[in-house]
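J.: Fold the following and give me the result.
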Amino acid sequence: MKKEKTIKFVRDAYGKIAKGQRGCCGSTCGTDAKEFAKSIGYSEKDLKAIPVEANLALSCGNPIALAGLKKGEIVLDLGAGAGFDCFLAASNVGPEGKVIGVDMTPEMIEKARDNAGRSKVKNVEFRLGEIENLPLTDNSVDVAISNCVINLSADKQRVFQEIYRVLKPGGRIAVSDMALLKKLPEKVEKSMEAYAGCIAGAILVDEYKKIVEKAGFRNVKVAKKGYSLHSGVYTEDPIIPGNFKKGESLQDYVVSICVEGHK
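T.: As a prediction, the model looks like this:
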């Protein structure tokens, strides 16, 4: 896939999701989105700290639970979407802390800012930008989180290099993402819908860990967290189910992972 074409397709797809013109993850919205969030590790208490409109069911795990956020910390969320994890992080770091959400989709940034305004959350900021070129200064954040987003990047090595750059010495990462257990069938791998659906852009679990370590992170841990067809998938491409071997399904290829590491 050509990089520019892929970026445009992904941006357009998520812009439509932000405007309600395209189905969310697994077509879950509203009450279903709340139940989906609970199924991947968010508690009822967590969800009370998050505006309902911010939950677009685009997650594949709970990086906040992994991050161990402390009062006063500065947190970066890569691919913040409508602000789902940002608002929970803002609650955890308190008014003395700050959360910065970065997203490349203008419609998502607009929605996130609207959610912040309506909810009167003061310690969160949303910036338009690409995660391969983060609009932040060096050594400026304590924690970087991301949820089902880095798989969408065509240059994952660059993403983790950028994360390393903006983290303070001793800073840490807490990432939930999708990865592969084995190589996808060719037609699925080439599907643009599968790419936007957090499938075709995913890389092998072992390769993921190597990329993070190559960026300079230490004490890197990558844990498989299991996978359901709901998690991270909102693909509308009908070719996908018909391109697996007999007896196989998407779960045999794709898994959600949690990634930890320190600068």
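
J.: When you work out contacts or count neighbours from here on, use the C-alpha atoms and nothing else.
T.: Will do.

J.: which residue ranges form the strands in the protein?
T.: 74-78, 98-103, 124-128, 141-147, 167-180, 218-226, 254-262 (DSSP state E).

J.: List the residues that contact Ala223.
T.: Ala223 makes contact with Ile257, Cys258, Val259 under the criterion C-alpha atoms under 8 Å, 6 or more residues apart in numbering.

J.: Next up, the contacts around the second one.
T.: Spelled out, that is Cys258. Cys258 neighbours (C-alpha under 8 Å, 6+ apart): Gly61, Pro63, Leu66, Ala174, Val175, Ser176, Asp177, Lys221, Val222, Ala223, Lys224, Lys225.

J.: packing partners for the longest helix seen in the chain?
T.: For the chain, the helix with the greatest residue count under DSSP state H is helix 3-18. With contacts defined as 3 or more C-alpha pairs under 8 Å, 6 or more residues apart in numbering; DSSP states H and E, helix 3-18 has these neighbours: helix 106-119, helix 192-196.

J.: Now with 7 Å, please.
T.: Under the contact definition 3 or more C-alpha pairs under 7 Å, 6 or more residues apart in numbering; DSSP states H and E, helix 3-18 sits against helix 106-119.

J.: that older thread, dump the contacts of Ala223 to CSV, plus distance to Leu47.
T.: Shown next, in CSV, are the contacts of Ala223 (distance: C-alpha to C-alpha, whole Å):
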residue, distance to Leu47
Ile257, 21
Cys258, 20
Val259, 22
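
J.: how about this one, so we can line them up?
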Amino acid sequence: MSSQENATRDKFNTLKKYYDETWDEDSHTLHVGLFQTGHDSLPEAYANATKHLVDRINTIAPIDDKSTLLDVGCGTGRTLIEICATFGCSGVGIDLSDAQILDAQAYLMELNVTRTTQGLPEIRARFVQGSASELETVINKDERFTHVISQDAIMLVANKQSLFENVYRFLAPGGVLAITDFLSEVPATNMPESDQRLVYSLVNWTGELSQDAYLKVLKTVGFAGVTVERHDADMIRTYQMLADKMQPYTNQQDTMYKELQSRYQHIVDAVKRGKMGWGLFLAQKLVRKTALIAGTKEHSIGRFIGQALHAIGWEVWLYSRSASKVDALSWHERSCDIADENSIKSLLTEIPSLDLVMMLADSGGHGELSELSEDRIKQSVDAKLVGSVLLAKVIERKYSPSKSPIQMVWCAGKPSNKSKDLILYALINAGLVSFVEAINVHHCSLLEAYYLPTGLISPSTLGDEYIHETGAHLKAVAQHPQTILDVVLNIVNQKFAPGVIDQNKKVVL
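T.: Okay, here's the model as predicted:
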């Protein structure tokens, strides 16, 4: 946790008693309210705001008893607990403040004891103290949420880019993000000194975002259907009522009451001047197909196919033993030793679902039987045959059952007689063909296996190396990567039956 967030935690631990006493004595709410009538009290307005948030979520992806929620900056957890109790779903709340989390945990424990005595099921929620800037250290990396919510908390997160990237990663495909938050339409440094001190510094608000900046970062991370509702008038009314409510407390020796009243009045004035605001943001993570592909070199056939799939909306994961870690929008690269089961498991823990897996079995070099070393034989068999079996094994264990079969495609040499110096490649090809056939007989409920016979491919990393070593005349007979891509797209679109691909005979139209 950064020093800035430690300071924010300490401030909110200190401020909690003031907020509990003056904001919402019963429910310890701490967010802007929505006013439906001219007579709504603050607690009624707080409840209206939560109800509106849930109602808007349910127009996109309704919450039900199978839903899992993450509440970022959950405070005392009342919103999350209410949602879990209403819909029978489960949830996780995270907050920087130890005091807020202890309050949430104590309230949940007491509520569940009461529910148990009444014969009602326990509310399935848990609360964790931690940094929203470092969600990956707080949330189990295998965990996925159908909905992520936050009420007036993200403004306090130190590293907002990290937060949004992690939220996108932890949100299941089709999941919804719903945020209410403060908006700063001008930089804090352009505000009067008194505003900087009372509105920003008092609660450690930094890295402020305007409405346009919010929309941009959500879209950049990958969210779709991003919308915003402005409720500045409700923010003004909430903070004016709070400022008025503070008046009886300001005569006490404790000057914090007066400080908070001044803060609330400065917020009212800033919103009236158009310098601040309050918005509800909704966004959705699209359901993307996911491909895992071997090959990270600049001109590899794997990268070529990955880039093409990415261009049409796929989530792409490339792997190789020498890869450096890369994370971009729907594009990831990882190091993985395909002949090591633990290495494969580690890779797949990051991938919540799979639709397509591609392995590329090159010749592993040339050599007659008498020239093959023991190490070279083992390396080739490990990388192509052992790796194929281990990958299929781990995939079956992790993703079973699956709504639809995962397509596994091996690009390898034609399963026919080979020249004398390709005897090892002949073994690998024959082994892969047999393995593909066995998968389709015994494991077809989860896996669809395809063997795509390919010749020399150029431009490509390995193909061009072979042409350089053997002779430029081979370039004339080499296949372009686009030829392979066209077949892969036909496989994805189910125009080929599983098995050894024969483009002339195995088309399923």
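
J.: So after superposing, what's the score?
T.: Superposed pair, TM-score by TM-score structural alignment, normalised by the length of structure 1: 0.76. Supporting alignment: 237 aligned residues with a C-alpha RMSD of 3.4 Å.

J.: picking up where we left off before, can you give me how far the longest helix of structure 1 is from the chain middle?
T.: With C-alpha atoms, centre = their mean, to the nearest Å as the basis, helix 3-18 of structure 1 stands 15 Å off its chain's centre.

J.: Could you pull out the buried residues of that helix?
T.: By neighbour count with 16 or more other C-alpha atoms under 10 Å, helix 3-18 of structure 1 contains the buried residues Thr6, Ile7, Phe9, Val10, Arg11, Asp12, Ala13, Tyr14, Gly15, Lys16, Ile17, Ala18.

J.: Skipping adjacent residues, who's closest to the fifth one in space?
T.: The shortest distance from Arg11 of structure 1 to any residue other than its chain neighbours is 5.5 Å, reached at Thr105 (C-alpha to C-alpha, 6 or more residues apart in numbering).

J.: show me what contacts that neighbour?
T.: Arg11, Tyr14, Gly15 (C-alpha atoms under 7 Å, 6 or more residues apart in numbering).

J.: Map the first one onto structure 2.
T.: Taking TM-score structural alignment, the alignment pairs Arg11 of structure 1 with Arg9 from structure 2.

J.: correct me, but its match touches Asp95?
T.: No: Arg9 of structure 2 lies out of contact with Asp95 (C-alpha atoms under 7 Å); the separation is 8.8 Å.

J.: burial measure for Leu360 of structure 2, as a count.
T.: Leu360 of structure 2 has 20 neighbours, counted by other C-alpha atoms under 10 Å.

J.: ah, wrong one, I meant Lys224 of structure 1
T.: Other residues close to Lys224 of structure 1 by other C-alpha under 10 Å number 16.

J.: any idea what it aligns with in structure 2?
T.: Using TM-score structural alignment, Lys224 of structure 1 pairs with Arg230 in structure 2.

J.: What about the nearest residue to that match once chain neighbours are set aside, how many residues nearby?
T.: In this structure, Arg230 of structure 2 finds its nearest non-sequential neighbour in Gly279, 4.5 Å apart by C-alpha to C-alpha, 6+ apart. Using other C-alpha under 10 Å, Gly279 of structure 2 has 21 other residues around it.

J.: Now check Gly279 of structure 2 against structure 1: what is it aligned to?
T.: Using TM-score structural alignment, Gly279 of structure 2 lines up with Ile257 in structure 1.

J.: For that match, list the residues it contacts.
T.: Ser176, Asp177, Met178, Ala179, Val222, Ala223, Lys224, Lys225.

J.: How much space separates the residue most central in space within structure 1 from Ala174 of structure 1?
T.: Structure 1 has Asn147 as the residue nearest its centroid, 2.4 Å off, counting by C-alpha atoms, centre = their mean. The gap separating Asn147 of structure 1 from Ala174 of structure 1 is 9 Å, by C-alpha to C-alpha, to the nearest Å.

J.: what sits in contact with each of the two?
T.: In contact with both Asn147 of structure 1 and Ala174: Pro63, using C-alpha under 7 Å, 6+ apart.

J.: Can you select the buried ones from the contacts of Cys258 of structure 1 in ChimeraX?
T.: The buried residues among the contacts of Cys258 of structure 1 can be selected in ChimeraX (16+ other C-alpha under 10 Å) with this line:
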select :61,63,66,174,175,176,177,222,224
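
J.: And the contacts of Cys258 of structure 1, which two are furthest apart?
T.: Pairwise distances across these (C-alpha to C-alpha) peak at 15.3 Å, for the pair Gly61 and Lys221.

J.: residue contacts, the closest residue to Gly261 of structure 1 other than its chain neighbours?
T.: Once flanking residues are discounted, Gly261 of structure 1 sits nearest to Val220: 4.3 Å by C-alpha to C-alpha, 6+ apart. By C-alpha under 7 Å, 6+ apart, the contact set of Val220 of structure 1 is Glu213, Glu260, Gly261.

J.: Apply the buried test to those residues and list what passes.
T.: The neighbour count (16+ other C-alpha under 10 Å) marks Glu213, Glu260, Gly261 as buried among these.

J.: Show me what the first one lines up with in structure 2.
T.: When you say that, I think you mean Glu213 of structure 1. By TM-score structural alignment, Glu213 of structure 1 lines up with Lys219.

J.: Which helix or strand lies directly C-terminal to the one helix or strand Val394 of structure 2 maps to?
T.: For Val394 of structure 2, the element it lies in under DSSP states H and E is helix 387-399. Toward the C-terminus, helix 387-399 of structure 2 is succeeded by strand 406-412 as the next helix or strand (DSSP H and E).

J.: Next, the angle helix 387-399 makes with that next one.
T.: 170 degrees (axes from the mean of the first three to the mean of the last three C-alpha atoms, to 10 degrees).

J.: In structure 1, what range does strand 406-412 of structure 2 match?
T.: Under TM-score structural alignment, there's no match for strand 406-412 of structure 2.

J.: how about the helix or strand following that strand, aligned to which bit of structure 1?
T.: Reading on from strand 406-412 of structure 2 to the C-terminus, the next helix or strand found by DSSP H and E is helix 423-442. Alignment of helix 423-442 of structure 2 against structure 1: no match, by TM-score structural alignment.

J.: just stretch 160-178 of structure 2 next, same as before
T.: Taking TM-score structural alignment, stretch 160-178 of structure 2 hits residues 156-174 over in structure 1.

J.: contact partners of the matching stretch?
T.: By C-alpha under 7 Å, 6+ apart, stretch 156-174 of structure 1 touches 63, 66-67, 131-134, 136-146, 150, 211-212, 215, 259-263.

J.: run the last query once more with 8 Å
T.: With C-alpha under 8 Å, 6+ apart as the criterion, stretch 156-174 of structure 1 contacts 63-64, 66-67, 131-134, 136-146, 150, 153, 211-212, 214-217, 258-263.

J.: Much appreciated, bye for now.
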